[in-house]
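Peer 1: sharing a model that was predicted from the sequence below.
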Amino acid sequence: MKRAPFFKLLQYRTFNFTTRHYDADKEEREARIKALREKYIDQDSIDKSAEGLERSISFSKERARRTERKPILIRAAILVGIFALLYMFFK
């Protein structure tokens, strides 16, 4: 027998919805575009875009690290300030 939880947690609803609309023109258009891209895009541009993507990923990782460190430094400065005030007050 299952016991009721102490705190009621939110349960997200999920829907199993399959689309029923098929657009033959859209499928045909996408197939043509894909074929043209494969035909005309050269490998050098793909390599350059991959290099740029790697740079942007590394930049975003570095930025995330900086934003993670910032609140820690602020808290540390506040604690040092509080301890300095307490030291001066009880001296």
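Peer 2: Now that the structure is in, tell me what you want to look at.
Peer 1: could you use CA atoms for every contact and neighbour count after this?
Peer 2: Will do.
Peer 1: off-centre distance for the longest helix seen in the chain?
Peer 2: Ranked by residue count and defined by DSSP state H, the top helix of the chain is helix 43-90. What separates the centre of helix 43-90 from the centre of its chain is 16 Å, taken as CA atoms, centre = their mean, to the nearest Å.
Peer 1: and it, what other elements does it pack with?
Peer 2: Applying 3 or more CA pairs under 8 Å, 6 or more residues apart in numbering; DSSP states H and E, we find helix 43-90 packed against no helix or strand.
Peer 1: what about residue 45, neighbour count?
Peer 2: 10 (other CA atoms under 10 Å).
Peer 1: another one to put next to it:
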Amino acid sequence: MKRGAFFKLLQHRTFDFTPRYYDAEKEERDARIKALYEKYGKKEEKNEESAEGVRRSISFSRERSRQAERKPILIRAAVVVGIFALLYVIFK
């Protein structure tokens, strides 16, 4: 069996670095697309789509919170029923 060392020996340092590359063509393309959206009013339609997405997200979170509220109540009810059943068996 191998034992751990009493003193921790120094290790060489390693870095997890991911270099980033600049793509001039992509920057130009994104700038042209942004200018076209501003010129032709596509931005307004995008806001409507995002508003609909927000509504869906809110309704989903409401449903999720309702389910989260029900779960502890069911667990407590099961525990209370279990305790009463145990007491009934003990004092029978």
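Peer 2: Ah, there it is. None of the values given here were measured: they were computed from a predicted structure.
Peer 1: care to give me the TM-score?
Peer 2: Here the superposed chains carry a TM-score of 0.61, computed using TM-score structural alignment, normalised by the length of structure 1; 76 aligned residues with a CA RMSD of 2.5 Å.
Peer 1: look up how far residue 72 of structure 1 lies from residue 83 of structure 1.
Peer 2: Separation of residue 83 of structure 1 from residue 72 of structure 1 (CA to CA, to the nearest Å): 17 Å.
Peer 1: and if you look at residue 43 of structure 1?
Peer 2: Applying CA to CA to residue 43 of structure 1 and residue 72 of structure 1 gives a distance of 44 Å.
Peer 1: tell me, how many residues neighbour residue 52 of structure 2?
Peer 2: Residue 52 of structure 2: 12 neighbours (other CA under 10 Å).
Peer 1: right, I mislabeled it, should have said residue 39 of structure 1
Peer 2: Around residue 39 of structure 1 sit 9 other residues, with neighbours defined as other CA under 10 Å.
Peer 1: now do residue 56 of structure 1
Peer 2: So residue 56 of structure 1, with other CA under 10 Å, has 12 neighbours.
Peer 1: with residue 73 of structure 1 instead?
Peer 2: 11.
Peer 1: and for residue 65 of structure 1?
Peer 2: The burial count for residue 65 of structure 1: 11, using other CA under 10 Å.
Peer 1: and the residue positioned nearest the centre of structure 2, how far is that from residue 49 of structure 2?
Peer 2: Centrality entry for structure 2: nearest residue to the mean C-alpha point is residue 61, 12.2 Å, by CA atoms, centre = their mean. In this view, residue 61 of structure 2 and residue 49 of structure 2 are 18 Å apart by CA to CA.
Peer 1: stretch 54-70 of structure 2 vs structure 1, mean deviation?
Peer 2: Per the superposition on structure 1, stretch 54-70 of structure 2 and its aligned residues are separated by 1.9 Å on average (mean CA distance after the TM-score superposition for structure 1).
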